Structures are given as structure tokens and as C-alpha cells.
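**Student:** Structure, please.
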Amino acid sequence: MTLLTEKSTTKPLSTDSIPQEAFDWYDEYAHGDIDRRTFLSRLGTLSVTGLTLSVVAGALTPNYALAEQVSFNDPDIVASYVEYDSPNGHGRARGYLVVPKNVNADNKAAAVLVAHENRGLNPYIEDVARRLAKVGFIAFAPDALFPLGGYPGNDDEGRAMQKTLDGNKIEGDFMDAASLLKNHSFSTGKVGMVGFCYGGYLTNTLAAAMPDTIHAGAPFYGTPAKSQIDKIKSPLQLHFAELDKRVNDTWPDYEKALKANNVDYTAYIYPKTNHGFHNDSTARYDEKNAELAWNRTVEFFQQTLNS
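**Tutor:** Now for the predicted structure:
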């Protein structure tokens, strides 16, 4: 069980040009602690040479045209939207299923459940699912907003929608998705899970609640499971952003609980990165650390799910 801190890397110019306060305020805004007007008002108090308020706000707000590393038309994958029964959640749910083209009932593969942030199944998360399928995993990314019509096309509305839903039912939708993957006719029965922000919390939670289903968990800047930590059987690979005070403040107690329960885990802290550094649609993105974290995640799943 180790906690590792990376050597510092150079960030893209767009990131270095924005004061840290702006990233902190965006984090508050993205997690509902302040409204958009307050966020923009605070940005207006900054003195940023050569950058206007609209430029800074635009850099922090996701531009999903940038978030496609694997095309939905990639010849090596087959992607579709799939509805499924969710008796532990909202009764009926839907997600984005991506399968490697060479995988079938006679040539099975391990599966990875992908959990989105607090705003529904956006294009960035869909691309993460495609990236996993591209390297050989069945990937499934549920949309918590399906009971309300699905991700609405913008994060502000998606965030507001997700806040109205019962968190226990959202967790149930993802638990039933994990069961779907375990029992899928193309699946080996080995299931991993990766999640970002709220999805990181879901990853920790399902590892605790479904120890016989989740065989490996990779939460990115996610808060701890609230209970049943003693039930976790699967190895965890946890990824944290050094400047993400809100989430990092929860880590010491969670680490103590993981140690106390002999959970096999490795935690990485990526220097000078902000919450959301893996998301390539905003200025929070740190390419070098995002690629390092992602390569580690893929290797972790290959080691734990393909053995």
C-alpha cells in the first residue's frame, strides 16, 4: 500500500496563464457551492494580463469538441446506447456500451464500468468508454440523467438535473449496470470500474457495496465510500490532483480506513494539477499527467482483470 507523488511537469500555457483562484472558484461552481453569477463576478475581480473575463470563463468551461480521442466511427469498436432494467435504481436506465469489434460470445473480454461526474453522460465520458474499448475492454457508461430524458447537451443544465435525483437510486442504477456487465454474454465476468469526481465517489462506493462484482477500482479525484469499507476486496488505484483541496481533505481518513481493513491500494498525487485534470475539454486538463494517469489505469485493469 503506497502513496506516490509525481515529479512536477510543465502545464500547457493556457493553464499557467490562469490564476489558481479561478480554478478554485470553478470547482466551487461546478459542485454547486456557488452559482454562475457569483462565479463570473469573482472572475471579474481578477487582473489577468492579456486575458478578458470571457476568455478565462471560456477556458474553464468544457468545450466537448476537444474531447474526442477515439472517434465513434473507429473501425475497431462498436458503440450503441443500451437500456437495461434497474430494480435497485430508477427501474429503467440507459448507458453507452462500447465493445471491441473482435469481442463476441466466443471471444470474451473483461469489462469496465465508467462513471461520469455530477452532470450526466457528457461527450468526454463517452470518449473515455471508447478509449477503453479501443484497448480491448467492454466499456459501459450509464447516464444518471436518463429518468429525466438524459444528458441535456450542456453541463449547467445537466448539473441542475442531477441534483434533483435521489442519490441512492443513482447508485442503484450503477450497481445494476455492474451486474449487467458481469453477466453480459461477451464478458468474462471480470468487472473493473473507473470514475471521475462524483464518478470517483461511485467507484469507491461500488467497490465497498459489491465486493464480489467489482474486481478493480480506479477513482479519479473521488470522495470516499460512506460505509462498508471493510467489505472491499478489490485492489484500488486512486488518482488525486495536488491542488484539489476539497477532495484531498477527505483522503487521510479514507487511507486510514483502507489500511485498517487491509485493502490493496496505490494512490498517486499529480503535482500542480487541479480537480478534473484528466478532462481534456477544459483548461484544467494537464496532458502529461492525464496521459500518465490513464496509462496507469489501463495497465492496472490489464493486470487485475485479464489475469
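**Student:** contacts and neighbour counts: CA atoms only from here.
**Tutor:** OK.
**Student:** list the helices and strands the helix or strand hosting Phe301 packs on?
**Tutor:** Using DSSP states H and E, Phe301 falls within helix 287-305. Helices and strands touching helix 287-305, by 3 or more Cα pairs under 8 Å, 6 or more residues apart in numbering; DSSP states H and E, are strand 187-196, strand 214-220, strand 236-241.
**Student:** Among the ones you listed, which comes closest to Leu292?
**Tutor:** Leu292 lies closest, by Cα to Cα, to one member of these: strand 236-241, at 10.5 Å.
**Student:** okay, the angle between the closest one and helix 287-305?
**Tutor:** Counting by axes from the mean of the first three to the mean of the last three Cα atoms, to 10 degrees, strand 236-241 points 170 degrees away from the direction of helix 287-305.
**Student:** And strand 236-241, what does it pack against?
**Tutor:** strand 214-220, strand 265-270, helix 287-305.
**Student:** Would you mark the buried spots in the helix holding Phe301?
**Tutor:** Buried residues in helix 287-305, counted by 16 or more other Cα atoms under 10 Å: 287, 289-290, 293-294, 296-298, 300-302, 304-305.
**Student:** now do stretch 277-289
**Tutor:** Phe277, His278, Asn279, Asp280, Ser281, Thr282, Ala283, Arg284, Tyr285, Asp286, Glu287, Asn289.
**Student:** Just the ones of those in strands?
**Tutor:** Nothing among those maps onto strands, per DSSP state E.
**Student:** Could you count how many residues lie near Asp166?
**Tutor:** Neighbourhood size, Asp166 [other Cα atoms under 10 Å]: 12.
**Student:** Which residue lies nearest the spatial centre of the protein?
**Tutor:** With distances taken as Cα atoms, centre = their mean, Phe196 lies nearest the centre of the chain, 2.0 Å away.
**Student:** quick one on the thing from earlier: looking at the helices and strands packed on helix 287-305, spot the one closest to Ala22.
**Tutor:** strand 236-241 (15.7 Å).
**Student:** this one next, for a side-by-side:
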Amino acid sequence: MKYLIITISLLFVSQTLFAQDFALEQLEDSPRHHEWVEVSDGDRTIHNFVVYPEVSEDAMAVIVIHENRGLTDWVRSFADQLAAEGYIAIAPDLLSDFDEEHQKTSDFESSDAARNALYELDQDQITQDLKAVQDYVTQLPAANGNVVVAGFCWGGSQTFRYATNADGLSAALVFYGSAPTDGEQISQISTPVYGFYGGNDQRINSTIPETSELMREYDKEYIYNIYEGAGHGYMRTGDAPDASQLNKTARDSSWEWIRGILSDLDE
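**Tutor:** Down below sits the predicted model:
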């Protein structure tokens, strides 16, 4: 496996089609080191946004799996927020190498087009891309070898699915994503799974009882919180300056739990 690392300044031209001004402002004000990294796996090239923490020791890494609009500015800003907590964050663009005209999320003409393309992806390809990214980030000189995966919406579902395929994960953080319903898949999970859900998201929350039962049946660790009054996507919407109080409260409470989980894993 070969890696090509491209370091780009903080003033990297934004992914304009999917710009979120508050997220861009946060990225531009960040003192942390940002890189765009290409990870090659076979004949595929996966584009990744990497943020390093300002710490004096090797750090745990977190793979951040984006929502169903691809690698947006907010996902990059979340990666930066993780780095602010002391962790290496890597956010792969799973629309990488989609076709000759679309090599990354920002090549799509609209967020709807990016979303439509995302649902055409082969699930095994997604798994292989994530494994390549995990292998890359595990081997970084500044990393301590411990890796967590976290994802939102579509990325939350992919996080749960990746936990059924991956080895060596310290934890999986699933934000408002559904779980596999196949017991054989669930039986392959070897890491704790933490679920973060908004109370006003019954489309996802209606799946929690079955997920909980399956995880219990196969003796897997599954702990979740439901934040009352918060909607689907509250980690992003709660981050915005005009966030509703319920989404903001859910987002802030989730961050408290994230810090606790990662701190316990890092001891």
C-alpha cells in the first residue's frame, strides 16, 4: 500500500457547493495543522482531511465518516474539534474516485447529486476504503495505534456496519445511524458501540429496540443516549450560530459524553 501526502495551508479553497460559513470560519480560525492526504488502496485513491492535535505525546486517532452529502465543511470542522480535544482526526471522502468526472465530493454539481452518488457505492468498497484509512492512520508516527470510528447519519450507519468488519477498533461512535439487522454481522463486532440519537428522530429511533436486542443476544456492548427534543443531524445543526436551544443542548451534552468515552479509552 502506498500513501501520497499533500499538505495544504489552512486557506485551502473551500468545497464551495457545500459551504457552511460557520464551519469554514471555525476552520480558518483554527491554530491546528490541517492536511489533505491521499491514501492509495489498489487502483483507488481516497482523499482524506487530517487534523493534528497540539500535544506532546502520540495520540489516539478518530476516523470521521461523513453524512449523506459527502465530505462537507462541517465534517471537516468536526474533525478539527476532535483535534482540539487532543486526538488525530481523519475524515475520508468516500466519494473519492466515484467516476472520471467526480474524484471527490466537491466535484459534484450539487449536494443532491453527491447524495445520489453516495447511495450507489458498493458496500464492500466502502469497507475496503475505511480499512485502508485505518491502516494509514494507525501507522502515523504521531499516532499511538488506538483508533476509534465515528460517523453521522449515513456515516453513522456505516460506522455500525464497519464495526462488524473491522479489527483493532477501540470504539465505534454512531450518531443517528441505523444498525445491521443480520445477526451474523452483529456477531462479528469486537468493539463497544456507543449510540447518539435525537429524540425527534423516530425513523432511526424505531430501530433501536431491535438493535439493542441483537447486541444483547450476541453479548456485545451497546450503550446509547437519546437527547429529548433534538432532531436528526443535531450535531451539525446544534453547531450553527442559529441553532435551536434543544439541538444546541443535545450537541453540548453529546460532546461531554464523547470526551468521557475517549478519555477512558486513552487511559
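**Student:** TM between them?
**Tutor:** Once superposed, the chains reach a TM-score of 0.82 (TM-score structural alignment, normalised by the length of the second structure), with 238 aligned residues with a Cα RMSD of 2.2 Å.
**Student:** still on that earlier bit, could you report the neighbour count for the closest residue in space to the residue nearest to the centre of the first structure that isn't next to it in sequence?
**Tutor:** Setting aside the residues directly before and after it, Phe196 of the first structure is nearest to Phe220 in space (Cα to Cα, 6 or more residues apart in numbering), at 4.8 Å. Phe220 of the first structure: 29 surrounding residues under other Cα under 10 Å.
**Student:** And the counterpart of Leu140 of the second structure in the first structure, how close does it get to Asp85 of the first structure?
**Tutor:** Here Leu140 of the second structure is matched to His184 in the first structure, going by TM-score structural alignment. According to Cα to Cα, to the nearest Å, His184 of the first structure stands 13 Å off from Asp85 of the first structure.
**Student:** ok so, going back, now for the residue nearest to Phe196 of the first structure: which residues touch it?
**Tutor:** With contact taken as Cα atoms under 8 Å, 6 or more residues apart in numbering, Phe220 of the first structure is in contact with Val194, Gly195, Phe196, Cys197, Gly199, Gly200, Leu238, His239, Phe240.
**Student:** doesn't Pro219 make contact with the first one?
**Tutor:** Meaning Val194 of the first structure. Yes: at 5.5 Å, Val194 of the first structure and Pro219 qualify as touching, with contact defined as Cα atoms under 8 Å.
**Student:** what sits in contact with each of those two?
**Tutor:** Gly200, Thr203.
**Student:** rewinding a little: need the helices and strands packed on strand 236-241 of the first structure in JSON lines (columns: distance to Asp156 of the first structure).
**Tutor:** Listed next are these as JSON lines, based on distance: least, Cα to Cα, whole Å:
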{"stretch": "strand 214-220", "distance to Asp156 of the first structure": "21"}
{"stretch": "strand 265-270", "distance to Asp156 of the first structure": "27"}
{"stretch": "helix 287-305", "distance to Asp156 of the first structure": "24"}
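**Student:** To Leu13 of the first structure, which of the ones you listed lies closest?
**Tutor:** Here helix 287-305 is closest among these (Cα to Cα), at 11.5 Å.
**Student:** From Ser14 of the first structure, how far off is Tyr221 of the first structure?
**Tutor:** Tyr221 of the first structure sits 22 Å away from Ser14 of the first structure, going by Cα to Cα.
**Student:** And for Gln162 of the first structure?
**Tutor:** According to Cα to Cα, Gln162 of the first structure and Ser14 of the first structure sit 30 Å apart.
**Student:** And the two? Which one has more around it.
**Tutor:** Gln162 (21 against 14).
**Student:** counterpart of that one in the second structure?
**Tutor:** Aligned by TM-score structural alignment, Gln162 of the first structure pairs with Leu118 of the second structure.
**Student:** Now do the contacts for that match.
**Tutor:** By Cα under 8 Å, 6+ apart, the contact set of Leu118 of the second structure is Asn68, Arg69, Gly70, Leu94, Leu95.
**Student:** what's the counterpart of the last one in the first structure?
**Tutor:** Spelled out, that is Leu95 of the second structure. So, by TM-score structural alignment, Leu95 of the second structure is matched to Leu145.
**Student:** What residues does the equivalent of Leu236 of the first structure over in the second structure make contact with?
**Tutor:** Superposed on the second structure with TM-score structural alignment, Leu236 of the first structure falls opposite Val193. Each residue near Val193 of the second structure by Cα under 8 Å, 6+ apart is listed here: Phe160, Ala171, Ala172, Leu173, Val174, Glu221, Tyr222, Ile223.
**Student:** ok so, going back, now tabulate the contacts of Leu118 of the second structure in CSV and tack on neighbour count and distance to Glu184 of the second structure.
**Tutor:** Compiled in CSV, the contacts of Leu118 of the second structure are given as follows (neighbours: other Cα atoms under 10 Å; distance: Cα to Cα, whole Å):
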residue, neighbour count, distance to Glu184 of the second structure
Asn68, 20, 26
Arg69, 21, 30
Gly70, 27, 29
Leu94, 24, 25
Leu95, 26, 28
